[in-house]
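# the amino acid sequence is not available; the structure is as follows:
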């Protein structure tokens, strides 16, 4: 990780497909110059949502125009429901109508939903176009914009249709986070905590002490994002297509994705980072139940998540939820399941996550029964 003035650079080493993640304020203003330096002569399609467009699109368009990059814009509705076949087709049709070519660039300006959708578009139009991530949410900056996983949701579950397609550049403008609603920032922070809980107990302890400064901005925010991106980049370098240890990055996601599916991806009830927060708390609690970890570690994780205002139990989700039977069926459909065997990321303590295969469905079912409402 390198620093220049107030910008940190994390490199993702994938040989000929290596790319940089730039982290700091003012990067949307600099986006055109950074893209032109790496992709000279490109044209671009900016995929964004209605909310992000009002806050950041004019600045990005001006930045692209200043260096001679012609661009078109594809605007989608905010929220998980835009990760659909219908929206995918609309975006693909718009890009083909604009006559963009394979050497041209798809720019994702937005949070994780936009990044996942735009990346999938880039992976399939003309059998693969250049892709640049300009993530505007904390969750996207530390997780979904890095590593090349793209996709959309279906009625059967989240991210079940997609592709691996690495970006050419990631521009994480930390000043853009100042425009986020507090709930969205908190949800993204769950993914920051995740890196500490996987294998960096010192980072988790640092977050326990410094989370207020991360929320308020400045150098602590850049530090937290850079450390998160470095952790993910190192994992992606060793296991790009999630055949082994990259699965550790799914800590909290198997439970979390099941809860998202159970709420119908209704962002008013549960956003992705909140699902991950609950999932991480459940993973630690389930690990303690299985005598793999101390209950004190589970309590410590829950205490920190609650301190920052994140949910830690399915009971924290407003409205009705299906029972243990239905939640288990969502888990069984999740892409972390292999040949019907339940695979979870469990833990032996803070920073000691591991891949647990062949987890008994009966144990998971009994555990989920504890959270059923009367």
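Structure received. These figures come from a predicted structure and were not determined experimentally. Numbers count the residues shown, from 1 in each chain.

# drop to CA atoms for contacts and neighbour counts, all remaining ones
Fine.

# which parts of this structure are strands?
2-4, 7-12, 19-24, 44-49, 71-76, 105-110, 130-135, 149-154, 157-164, 169-173, 342-347, 353-359 (DSSP state E).

# center of the protein - which residue?
Nearest to the mean C-alpha position of the chain, by Cα atoms, centre = their mean, lies residue 144 at 3.1 Å.

# list the contacts for that residue?
Contacts for residue 144 were tallied using Cα atoms under 8 Å, 6 or more residues apart in numbering; they are 112, 115, 116.

# out of those residues, who's the most crowded?
residue 115 (31 neighbours; other Cα atoms under 10 Å).

# give me the distance between it and residue 305.
Plainly put, residue 115 is 26 Å away from residue 305 if you go by Cα to Cα, to the nearest Å.

# now do residue 89
Residue 89 is 38 Å from residue 305, by Cα to Cα.

# can you pick out the residue with more neighbours from these two?
Each of residue 89 and residue 305 has its neighbours counted (other Cα under 10 Å); residue 305 has more, 23 against 12.

# wait, isn't the more buried one in contact with residue 312?
Yes: with contacts counted by Cα atoms under 8 Å, residue 305 reaches residue 312, the gap being 7.0 Å.

# mind listing the helices for the stretch 251-374 of the chain?
253-262, 272-289, 295-307, 324-333, 361-369 (DSSP state H, counting those that start in this stretch).

# so which of the strands of the chain comes closest to residue 258?
strand 157-164 (8.0 Å; Cα to Cα).

# now do that closest one against helix 324-333, angle only.
10 degrees (axes from the mean of the first three to the mean of the last three Cα atoms, to 10 degrees).

# how many other residues sit next to the closest residue to residue 95 other than its chain neighbours?
Counting by Cα to Cα, 6 or more residues apart in numbering, residue 95 lies nearest to residue 45, which is 6.9 Å off, once chain neighbours are set aside. As a burial measure, residue 45 scores 23 neighbours (other Cα under 10 Å).

# what about residue 45, distance to residue 26?
21 Å.

# residue 250 too?
31 Å.

# what about those two, which has more around it?
Ranked by neighbour count (other Cα under 10 Å), residue 250 and residue 26 place residue 250 first, with 21 against 16.

# dump the residue contacts of that one.
By Cα under 8 Å, 6+ apart, residue 250 lies in contact with residue 345.

# list the contacts for residue 134?
28, 107, 108, 109, 110, 145, 170, 171, 172, 173 are the contacts of residue 134 under Cα under 8 Å, 6+ apart.

# tell me the one of those nearest residue 298?
Of all those, residue 145 has the smallest distance to residue 298: 28.7 Å, by Cα to Cα.

# quick one: that closest one and residue 113 touch, right?
No: using Cα under 8 Å, residue 145 is not in contact with residue 113; the gap is 10.1 Å.

# of those two, who's got more company?
A count of neighbours by other Cα under 10 Å puts residue 145 above the other of residue 145 and residue 113, at 33 against 24.

# tell me the contacts of that one?
Going by Cα under 8 Å, 6+ apart, residue 145 touches 112, 115, 116, 133, 134, 135, 170.

# also this one, for the comparison:
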């Protein structure tokens, strides 16, 4: 399966194919001239797949080196970025060389940021290995790292030259890591794709049901993301719809301590909390919160979090990239399959944090 992200300045393809990881070298050969390639990965994904990808690249004639870092959201920071820069310099990487991000969302965000800033930018490719990365973070060109103040506070918009998705990599994820990706998938159904929602509704919610339907889940999710990115590459309009559940979700991640609550888990909690208050205010249809909570729970996603510290989360929200002065753009779902922007004051946002 192939989807084209047909951006005017930098169009690229998303390839979704089981077993494609072993053929990564030929895929890259079709996109890049001969050059040195640095695979950026984490220690867990690296131990599983780095050698396979490296050998495939070398068979295709590319000189390849591997940089890995400690897995987890807590490593997605400027300290790790500096270590990567140092590695690239020592390897003699130049502006005509490239980076491949091999891993989940943390790897993709960090490797993309490194590629977009090293020597003012070198090209890169995404090979996402987690469900969250395959359906969301590897597509659209958002890169970034966390600071103590807020998640993804430092970043760039830089599109990859291509995305290669091998659904077979999902088989090596832990159950929690697989399930958390469904937070983003459920979001896509809610904001843009009622057919996807109905298909998810028909599944029993088990890990096996996710794996058995992985190609459908990935394809439909990527298609929603692709359409939105093409229409609004720089996140000024409808791309904000993709942030449903994220405003509160990011605040949960930041206040809990990066890595304690996984991204998809935080999104699920954020969607339920946002909907609960929006429904009470008459901004979302009656009963939708119950539907969202039931869908999340069926797949094993959390719908609440403790300790719920309103003041701490509010302080984190004030650093959110969607805040403009004393206003913040939030996302609501006025009906299943549709999203809308609801701009409110930061002060009113506090009401959306109240249990």
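Cool, the structure landed. Everything numeric here is computed off the predicted structure, so don't read it as measured data.

# quick check: neighbours shared by residue 305 and residue 312 of the first structure?
Common neighbours of residue 305 of the first structure and residue 312 (Cα under 8 Å, 6+ apart) are residue 277.

# which of the contacts of residue 134 of the first structure lies closest to residue 236 of the first structure?
residue 145 (12.1 Å).

# give me the nearest residue to the aligned partner of residue 357 of the first structure in the second structure, chain neighbours excluded.
In the second structure, residue 357 of the first structure lines up with residue 343, judged by TM-score structural alignment. Excluding its sequence neighbours, the residue lying closest to residue 343 of the second structure (Cα to Cα, 6+ apart) is residue 329, at 4.3 Å.

# OK, contacts around the counterpart of residue 41 of the second structure in the first structure?
Using TM-score structural alignment, the equivalent of residue 41 of the second structure in the first structure is residue 48. By Cα under 8 Å, 6+ apart, the residues touching residue 48 of the first structure are 73, 74, 75, 76, 108, 109, 110, 114.

# next: residue 137 of the first structure.
Residue 137 of the first structure neighbours (Cα under 8 Å, 6+ apart): 110, 111, 112, 176, 177, 180, 184, 185, 188.

# sorry, back to before: now the helices of the stretch 251-374 of the first structure as a markdown table including distance to residue 36 of the first structure?
Shown next, in a markdown table, are the helices of the stretch 251-374 of the first structure (distance: least, Cα to Cα, whole Å):
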| stretch | distance to residue 36 of the first structure |
| --- | --- |
| helix 253-262 | 36 |
| helix 272-289 | 33 |
| helix 295-307 | 41 |
| helix 324-333 | 42 |
| helix 361-369 | 50 |
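
# residue 11 of the first structure: which of the contacts of residue 145 of the first structure is nearest?
So of the contacts of residue 145 of the first structure, ranked by how close each gets to residue 11 of the first structure (Cα to Cα), first place is residue 170, at 9.9 Å.

# so how many other residues sit close to the closest one?
28.

# map it onto the second structure.
Looks like residue 170 of the first structure aligns to residue 163 there (TM-score structural alignment).

# before we move on, what about residue 313 of the first structure?
Counting by TM-score structural alignment, residue 313 of the first structure lines up with residue 304 in the second structure.

# mind checking how far the closest residue to its match other than its chain neighbours is from residue 219 of the second structure?
Of all residues not flanking residue 304 of the second structure in the chain, residue 269 sits nearest, at 5.4 Å (Cα to Cα, 6+ apart). Between residue 269 of the second structure and residue 219 of the second structure the computed distance is 24 Å (Cα to Cα).

# quick one: which of the two has more around it?
The residue with more neighbours, out of residue 269 of the second structure and residue 219, is residue 269; 26 against 20, by other Cα under 10 Å.

# quick one, what contacts the aligned partner of the more buried one in the first structure?
Counting by TM-score structural alignment, residue 269 of the second structure lines up with residue 278 in the first structure. By Cα under 8 Å, 6+ apart, residue 278 of the first structure lies in contact with 252, 255, 256, 311, 312, 313, 314.

# try residue 58 of the second structure
25, 64.

# map it onto the first structure.
Aligned partner of residue 58 of the second structure by TM-score structural alignment: residue 65.

# longest helix of the first structure?
Counting residues, the longest helix found in the first structure (DSSP state H) is helix 219-238.

# can you spell out which helices and strands pack onto that helix?
strand 7-12, strand 19-24, helix 182-199, helix 201-216 (3 or more Cα pairs under 8 Å, 6 or more residues apart in numbering; DSSP states H and E).

# what is the neighbour count of residue 127 of the first structure?
Neighbours of residue 127 of the first structure under the rule other Cα under 10 Å: 9.

# from residue 211 of the first structure, how far off is the closest residue in space to residue 213 of the first structure that isn't next to it in sequence?
Nearest residue to residue 213 of the first structure in three dimensions, chain neighbours excluded: residue 220, at 5.8 Å (Cα to Cα, 6+ apart). Residue 220 of the first structure is 8 Å from residue 211 of the first structure, where distance means Cα to Cα.

# so those two - more neighbours on which side?
More crowded of residue 220 of the first structure and residue 211, by other Cα under 10 Å: residue 211, with 21 against 17.

# spit out the contact partners of the more buried one.
Counting by Cα under 8 Å, 6+ apart, residue 211 of the first structure has contacts residue 308.

# sorry, back to before: to residue 246 of the first structure, which of the helices and strands packed on helix 219-238 of the first structure lies closest?
helix 182-199 (10.8 Å).

# report all helices and strands that the closest one contacts.
helix 138-139, helix 201-216, helix 219-238, helix 272-289, strand 353-359.

# turn these into JSON lines, columns for distance to residue 21 of the first structure.
Shown next, in JSON lines, are these (distance: least, Cα to Cα, whole Å):
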{"stretch": "helix 138-139", "distance to residue 21 of the first structure": "14"}
{"stretch": "helix 201-216", "distance to residue 21 of the first structure": "19"}
{"stretch": "helix 219-238", "distance to residue 21 of the first structure": "8"}
{"stretch": "helix 272-289", "distance to residue 21 of the first structure": "21"}
{"stretch": "strand 353-359", "distance to residue 21 of the first structure": "26"}
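
# looking at the ones you listed, which is nearest to residue 15 of the first structure?
Comparing those against residue 15 of the first structure with Cα to Cα, the closest turns out to be helix 219-238 (9.3 Å).

# residue 325 is in contact with residue 345 of the second structure, correct?
No: the pair residue 345 of the second structure / residue 325 is not scored as a contact, 9.1 Å apart, by Cα under 8 Å.

# residue 64 of the first structure touches residue 28, doesn't it?
No: contact status for residue 64 of the first structure versus residue 28: not in contact, 9.7 Å apart, counting by Cα under 8 Å.

# residue 13 of the second structure -> the first structure?
In the first structure, residue 13 of the second structure lands on residue 20 (TM-score structural alignment).
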